[in-house]
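Peer 1: Okay, here's the prediction I keep looking at, along with the sequence it came from:
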Amino acid sequence: MPTIKDIAKRANVSTATVSYVINNTRYVSPEKRERVERAIKELNYVPNAVARGLRVRRSKVISLIIADIANPFYPDLAKACEETAKKEGYTVTIMNTNDEQGSLPKAISQLREGTVEGLIVTTALNTDVPFLEQLLQEGYPIVLAHRCPEMDIDTVMADNFQGGFEAANHLIELGHAKIAFMRGVQHSPIDATRTLGYKKAMELAGFHILEEWLPTGLANYEKSYQECMRLLELPKDKRPTALINIGDIGALGAIDAASDKGLSVPDDLAVIGFDDLFLANLRSVQLTTVRMPRFEIGQRATERLIEKMKNRTDSRKLQVTLPVELIKRKTCGWKK
């Protein structure tokens, strides 16, 4: 863990100057203050007094950090967090990161400042692992919800590998061999595990996956629309007859792209999404999708975080994987 001496050396100032900046006790020139603050940020330094205070402080506030506040996936998860926290006398604040690299350290500054007591993080990318590991070493209560990077941390998530496998296997059972998988955010464990499930199903069926069948749609409408248009412009021998999108919103973009190409869903292109948002079950959509247990993820994550905040000596690392369910509707040709 970095010390005041490390900060002073990095900023080329005295330890006294570093102390003045941290405690705001004396005037420090803007130029020196900027160097010190930059060194603190680069070394992820937490003043010992703050760290000691956080271990005993009870702000009764939880911060829920989400990837995209505009994504309809998160309201159910957030509702579960809020309802569960309220029963225990806690309030929940929500912070948004847009799933951008480097945004998580900025978003959780409240934890270091002591204004929140614990974190539920839904937006951890693999690139965030070193930062999260340092926070854990410093004793901060953190639970990951819907994300599972490769690290020893409390996690509540859905079985994303199984979701990718079941989606692809359903299409294979319907007779499809040319199946595209439209991926999500780079460096996301969710993207990686769902893609692995898809690849495993294709491998077991003996089907080769073309590089063109793995475009990045980012789970959003516009990008997925554009990528689907490109897929549908491939030569007939390479053009997919089925597509799995990593999110329902992206799947809607793919459906509209097929329509604008004069193609029929599911006759010319079968489509599957992920999440089972309310839009998926609209009569005009009827999207086949992999249902994610959003409310239960939020509920279980909040319960675990509160346990950790009440018992700071609890060193267990619980990793909960919840089952998913393939919901069969009309975009794959399935009928009740």
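Peer 2: Now that the structure is in, tell me what you want to look at.

Peer 1: drop to CA atoms for contacts and neighbour counts, all remaining ones
Peer 2: Fine.

Peer 1: Can you give me the distance of Val121 to Thr155?
Peer 2: 9 Å (C-alpha to C-alpha, to the nearest Å).

Peer 1: Now do the shared contacts for the two.
Peer 2: Common neighbours of Val121 and Thr155, counting by C-alpha atoms under 8 Å, 6 or more residues apart in numbering, are 143-145, 147.

Peer 1: residue contacts, Asp154?
Peer 2: Contacts of Asp154 (C-alpha under 8 Å, 6+ apart): 142-144, 317-319.

Peer 1: do the same with Ile244
Peer 2: By C-alpha under 8 Å, 6+ apart, Ile244 lies in contact with 167-168, 179-182, 251, 271-273.

Peer 1: Give me the subset of the residues you listed that lies in strands.
Peer 2: 179-182, 271-273 (DSSP state E).

Peer 1: Out of the residues you listed, who's the most crowded?
Peer 2: Most neighbours among these, by other C-alpha atoms under 10 Å: Ile272, with 33 neighbours.

Peer 1: can I assume that residue is in contact with Leu287?
Peer 2: Yes. Ile272 lies in contact with Leu287 (C-alpha atoms under 8 Å); the separation is 6.6 Å.

Peer 1: Take this one as well and set it beside the first:
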Amino acid sequence: MKETHVTIKDIAKKAEVSVATVSYVINNTRYVSPEKIERVNQAIKDLNYVPNAVARGLRFRQSKIIGLTITDITNPFYPELAKACETEALINGYTLILINTNDDRERTAIATSYLREGRIDGLIITTALEHDRSIIEKMIEENYPIVLVHRTLDNIQVDTVLSDNAYGSSRATKHLIDLGHRRICFMGGVDGSTVGNERVMVFQQTMREHGLPVMEEWNLRGEVGYKKSYEDTKRLMNLSNDVRPTAIINISDIGALGVIDAALEMGMRIPEDLAVIGFDDVFITSTKMVGLTTVHIPSYELGRVGTKILIDRINKKELNHYQNVTLPVKLMVRGTCGYRNQKGNKM
């Protein structure tokens, strides 16, 4: 069917919505559910109904707003990242809005619908999970400005800004091994996250390189949360002394705090009875009362660099290829796993 023969009625019929709904989607005049927006846009694409002309009209009429998706606004990892995004946006004349997804695919769809509707000019996605792949790939295919920050997806061509998760995981694991630990547990994160997958994979690889067993029953999913990590630690610490792990690496600082609280409640000493390492280096971990050994993730720089790349894409500055930036991380050795002095004595 040629483009000139297609009408809004044809779009409505194919998408199984009313003609009015199609009009709302095309003209961005009323709220339409993300699921219906998806169906209408797919029908427009399938029937070759001038979608590019509509998109161009929206894109040239810039909103001067960019979006940022985060998984959980209560997670203290995100404020520094969001602050950097906002600062870089304001410097360049843009306003930032936050979309809290809770790792829900429907929330991600809502965020991308803002981009299609012209409510925002570009989108920084820190929440990419495997179940978001089709949504994100479609945005890339349709040439909308997006940048994946913190999390990415395997085998996808898009601008990314990541931290060096492989080095961080390897460094944390080797630190514990150097301290004499042989029974080490890794508490991973949410399913479908490349951040969690890479950290777990490198941990397991490092353990095997040192001839140490990787106990599957110890490699638990903490879901980057306090409660789940707390509960899993209680179960692990109830194992007999010759079976339970002597050290735990958690996918996040919040989860690591759950590990510490559970162990302390059971009368264990940190780090003498259980060594603990987290990831992120959120502010509270550096306080003298907590003193958590953790892998510092440069959250501010992730946000700053990601926003700069996005704005360059929006303004069509010359970028010859996709920008794939990996930022360095650092192990912050504090009090929850001890250290050795220069003579090799454990402290």
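Peer 2: Sure, I can see it. Here the structure is a predicted model, which is why all the values come from computation and not from measurement.

Peer 1: Please work out the TM-score for the two chains.
Peer 2: The TM-score (TM-score structural alignment, normalised by the length of the first structure) is 0.89; 320 aligned residues with a C-alpha RMSD of 2.3 Å.

Peer 1: circling back: so which of Val121 and Thr155 of the first structure has more stuff around it?
Peer 2: Thr155 (26 against 22).

Peer 1: what residue of the second structure matches up with Tyr90 of the first structure?
Peer 2: Using TM-score structural alignment as the criterion, Tyr90 of the first structure maps onto Tyr94 of the second structure.

Peer 1: tell me the contacts of its match?
Peer 2: Contacts of Tyr94 of the second structure (C-alpha under 8 Å, 6+ apart): 64-66.

Peer 1: now, which of those residues sits nearest Ser229 of the second structure?
Peer 2: Minimum distance to Ser229 of the second structure across those is 34.2 Å, recorded for Ile66 (C-alpha to C-alpha).

Peer 1: Leaving out the residues flanking it, which one is nearest to the corresponding residue of the first structure for that closest one?
Peer 2: Ile66 of the second structure maps onto Ile62 in the first structure when the alignment is built from TM-score structural alignment. In this structure, Ile62 of the first structure finds its nearest non-sequential neighbour in Val92, 4.8 Å apart by C-alpha to C-alpha, 6 or more residues apart in numbering.

Peer 1: Neighbours of the one you found, how many?
Peer 2: 23.

Peer 1: so it is in which element?
Peer 2: strand 91-96 (DSSP states H and E).

Peer 1: once aligned to the second structure, how far is the helix or strand following that strand on average?
Peer 2: For strand 91-96 of the first structure, the following helix or strand on the C-terminal side (DSSP H and E) is helix 103-107. By mean C-alpha distance after the TM-score superposition for the first structure, the fitted helix 103-107 of the first structure averages 1.8 Å away from its aligned residues in the second structure.

Peer 1: Quick one: list the elements packing against the helix or strand that helix 103-107 of the first structure is followed by.
Peer 2: The helix or strand immediately downstream of helix 103-107 of the first structure is helix 109-113, counting by DSSP H and E. Packed against helix 109-113 of the first structure by the contact rule (3 or more C-alpha pairs under 8 Å, 6 or more residues apart in numbering; DSSP states H and E) you find helix 48-56.

Peer 1: Which position in the first structure pairs with Ile270 of the second structure?
Peer 2: Using TM-score structural alignment, Ile270 of the second structure sits opposite Val265 in the first structure.

Peer 1: Is it correct that that match falls within a helix?
Peer 2: No. Read with DSSP: H, G, I helix; E, B strand; the rest coil, Val265 of the first structure is coil and lies in no helix.

Peer 1: Tell me the secondary structure of the closest residue to it other than its chain neighbours, please.
Peer 2: Nearest residue to Val265 of the first structure, sequence neighbours excluded (C-alpha to C-alpha, 6+ apart): Thr331, at 5.9 Å. Secondary structure assignment for Thr331 of the first structure (three-state DSSP): helix.

Peer 1: For the aligned residue in the second structure for Thr331 of the first structure, grab the count of nearby residues.
Peer 2: Matched across to the second structure, Thr331 of the first structure falls on Thr336, judged by TM-score structural alignment. For Thr336 of the second structure, the count of nearby residues is 23 (other C-alpha under 10 Å).

Peer 1: Quick one: residues contacting Thr336 of the second structure.
Peer 2: 270-271, 275-277, 291-293.

Peer 1: wouldn't the residue nearest to Ile62 of the first structure be in contact with Ile65 here?
Peer 2: No. Between Val92 of the first structure and Ile65 there is no contact under C-alpha under 8 Å: 10.1 Å.

Peer 1: so which strand or helix has the equivalent of Gly180 of the second structure over in the first structure?
Peer 2: If you follow Gly180 of the second structure across to the first structure using TM-score structural alignment, you land on Gly175. Assigned by DSSP H and E, Gly175 of the first structure belongs to no helix or strand.

Peer 1: repeat for His321 of the second structure
Peer 2: Counting by DSSP H and E, His321 of the second structure is found in no helix or strand.

Peer 1: Give me the aligned partner of it over in the first structure.
Peer 2: In the first structure, the residue equivalent to His321 of the second structure is Arg316, according to TM-score structural alignment.

Peer 1: Can you show me the strands along the first structure?
Peer 2: According to DSSP E, the strands that the first structure contains are 61-66, 91-96, 118-121, 142-145, 155-158, 179-182, 242-245, 270-275, 288-291, 319-322, 325-327.

Peer 1: looking at those strands, which is closest to Tyr74 of the first structure?
Peer 2: Proximity to Tyr74 of the first structure (C-alpha to C-alpha) singles out strand 61-66 among those, at 7.5 Å.

Peer 1: between that closest one and strand 91-96, how many degrees?
Peer 2: 30 degrees (axes from the mean of the first three to the mean of the last three C-alpha atoms, to 10 degrees).

Peer 1: Strand 61-66 of the first structure against the second structure, how far on average?
Peer 2: Taking mean C-alpha distance after the TM-score superposition for the first structure, the mean distance separating strand 61-66 of the first structure from the aligned residues in the second structure is 0.7 Å.

Peer 1: what does that strand contact?
Peer 2: 74, 78, 90-98, 107, 115-123.

Peer 1: please redo it, this time with the cut-off set to 7 Å
Peer 2: 90-97, 116-123 (C-alpha atoms under 7 Å, 6 or more residues apart in numbering).
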